[in-house]
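Student: Sequence below, structure please.
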Amino acid sequence: MNGELAELFRERLAAAGGLAELAASHDEALSLIRRWAGDRPALVDDHPDLKGLELAGERPADPWDAEVGVTGVLGAAADTGTLALGPAPGRPRGTAVLPGTHLAIVPLSRLYGDYAELIAALGRLDPMPSGMQLVTGPSRSGDIESAMIQGMHGPRAVRVAVYPDA
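Tutor: Just a heads-up that it's a prediction; the model follows:
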């Protein structure tokens, strides 16, 4: 695992209010996701990186009732702690923004050194997703008096498991 790149991602995501942990394997990354999700109601994307993930919490009938959303990523930027998500069948945009907690899994092969590298990699995707979300930590918004509110337009917590995949 490129420890320096993963450590930079962990530091930058922490500066944005999120949490990243470095796992030794894909199985260990899935174990982190299970531990973080607990038995809370969860939405889980149909993503190849999440294959084998079984959660204790049930999938709610109404997505608005989910407390946790679990996603894979198109890529991530270490220098900003940013995740790039793209909708696809079985991967609705709401998984990352409706629940109060967003959990993501990032293989090291899709962790880029900087934001420009991430954007260049996304530009080479074929087919190109119909839309993308760029997520850097928990949702934050400031009101007219600059009072910062967390979780206004998305999750209040973002946790990411980074693992070596090659």
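
Student: make it CA atoms for all contacts and neighbour counts henceforth
Tutor: Noted.

Student: quick one: contacts for residue 103?
Tutor: Contacts for residue 103 (CA atoms under 8 Å, 6 or more residues apart in numbering) come out as 33, 36-37, 68-71, 96, 158-161.

Student: Of the residues you listed, which belong to helices?
Tutor: Among the contacts of residue 103, DSSP state H puts 33, 36-37, 96 in helices.

Student: Among the residues you listed, which pair sits farthest apart?
Tutor: 36 and 96 (14.9 Å; CA to CA).

Student: Looking at the two, which is more packed in?
Tutor: The neighbour comparison of residue 36 against residue 96 (other CA atoms under 10 Å) goes to residue 96, with 27 against 16.

Student: my guess is the more buried one meets residue 71, correct?
Tutor: Yes. Contact status for residue 96 versus residue 71: in contact at 6.9 Å, counting by CA atoms under 8 Å.

Student: shared neighbours of those two, anything?
Tutor: What both residue 96 and residue 71 touch, as defined by CA under 8 Å, 6+ apart, is the set 102-103.

Student: returning to what we had before: only the buried members of the contacts of residue 103: can you turn that into a ChimeraX selection?
Tutor: Command for ChimeraX that selects the buried part of the contacts of residue 103, burial taken from 16 or more other CA atoms under 10 Å:
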select :33,36,37,68,69,70,71,96,158,159,160,161
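
Student: could the contacts of residue 103 go into JSON lines alongside distance to residue 103?
Tutor: Shown next, in JSON lines, are the contacts of residue 103 (distance: CA to CA, whole Å):
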{"residue": "33", "distance to residue 103": "7"}
{"residue": "36", "distance to residue 103": "8"}
{"residue": "37", "distance to residue 103": "8"}
{"residue": "68", "distance to residue 103": "7"}
{"residue": "69", "distance to residue 103": "6"}
{"residue": "70", "distance to residue 103": "5"}
{"residue": "71", "distance to residue 103": "6"}
{"residue": "96", "distance to residue 103": "8"}
{"residue": "158", "distance to residue 103": "6"}
{"residue": "159", "distance to residue 103": "5"}
{"residue": "160", "distance to residue 103": "6"}
{"residue": "161", "distance to residue 103": "8"}
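
Student: how about this one, so we can line them up?
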Amino acid sequence: MSQIKVGDKLPSAELFEDSPANKINVAELASNKKVLIFGVPGAYTPGCSKTHLPGYIEKAEELKKCLGIDEIACVSVNDPFVMSAWGKEHGAGGKVRMLADPAAKFAKALDLTVDLPPLGGVRSKRFSMIVENGEVKELNVEPDGTGLSCSLADRWKK
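Tutor: Below is the predicted model:
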């Protein structure tokens, strides 16, 4: 398995929004749309809660307008209830969809995992990507998998 790259099709994987009953196929989510997806190691972790998620929420309308984005989605290896609560706490509603990847299937399909035992083991590397009609058009993966530089909302200035 090799890491996803620009030009690749987004893999089909089930994510969950709000509850285990609400399955979202990420490939279908990005079909016939332009979607910005960013991945974080964990909900409620310091970098994710203080910088990463708030930046995308704050800049959601600007990003949608200047980049022609239809939707923005945050993905983390957490359960859907945690992702829902985290999104509500930060005011993500209508700005950033909070999608859970509880078994890291999406992160593994992208080959963007990192083993972080203190956070429970396998997590998603910190990344951001623009996907248009199911194809990865731009991809930013933090060099160490967890840093806060190239995957932040500010990176998308046009």
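
Student: TM-score them against each other, please.
Tutor: Once superposed, the chains reach a TM-score of 0.31 (TM-score structural alignment, normalised by the length of the second structure), with 88 aligned residues with a CA RMSD of 5.3 Å.

Student: and residue 105 of the first structure, what element?
Tutor: Secondary structure assignment for residue 105 of the first structure, by DSSP states H and E: strand 101-107.

Student: What is the end-to-end distance of stretch 114-132 of the second structure?
Tutor: End-to-end distance for stretch 114-132 of the second structure, by CA to CA, to the nearest Å: 26 Å.

Student: Equivalent analysis for stretch 38-55 of the second structure, please.
Tutor: Termini of stretch 38-55 of the second structure sit 11 Å apart (CA to CA).

Student: and residue 105 of the second structure, how many neighbours?
Tutor: 17.

Student: how much space between it and residue 141 of the second structure?
Tutor: Counting by CA to CA, the gap from residue 105 of the second structure to residue 141 of the second structure is 18 Å.

Student: could I get the ones in helices among the contacts of residue 103 of the first structure as CSV with distance to residue 84 of the first structure?
Tutor: Shown next, in CSV, are these (distance: CA to CA, whole Å):
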residue, distance to residue 84 of the first structure
33, 18
36, 21
37, 21
96, 11
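
Student: what number of residues lie near residue 46 of the second structure?
Tutor: Residues near residue 46 of the second structure, counting by other CA under 10 Å: 10.

Student: Equivalent analysis for residue 66 of the second structure, please.
Tutor: Neighbourhood size, residue 66 of the second structure [other CA under 10 Å]: 11.

Student: helix/strand/coil for it?
Tutor: Following DSSP: H, G, I helix; E, B strand; the rest coil, we place residue 66 of the second structure in the helix state.

Student: Please tell me how far it sits from residue 139 of the second structure.
Tutor: Distance from residue 66 of the second structure to residue 139 of the second structure, by CA to CA: 17 Å.

Student: What residue, apart from its backbone neighbours, is nearest residue 139 of the second structure spatially?
Tutor: Of all residues not flanking residue 139 of the second structure in the chain, residue 129 sits nearest, at 4.3 Å (CA to CA, 6 or more residues apart in numbering).

Student: That neighbour is in what secondary structure piece?
Tutor: Residue 129 of the second structure is part of strand 127-132 when elements are defined by DSSP H and E.

Student: Check which residues of that strand are buried.
Tutor: Under 16+ other CA under 10 Å, the buried positions of strand 127-132 of the second structure are 127-132.

Student: Give me the helices and strands touching it, please.
Tutor: Contacts defined by 3 or more CA pairs under 8 Å, 6 or more residues apart in numbering; DSSP states H and E place strand 127-132 of the second structure against strand 34-40, strand 135-141.

Student: just the ones you listed: most buried one?
Tutor: Greatest average neighbour count among those goes to strand 34-40 (a mean of 25), per mean count of other CA atoms under 10 Å.

Student: Next up, the contacts around the closest residue to residue 32 of the first structure other than its chain neighbours.
Tutor: Nearest residue to residue 32 of the first structure, sequence neighbours excluded (CA to CA, 6+ apart): residue 161, at 6.8 Å. Residue 161 of the first structure sits next to 20-23, 29-30, 32-33, 103-106 when contact means CA under 8 Å, 6+ apart.
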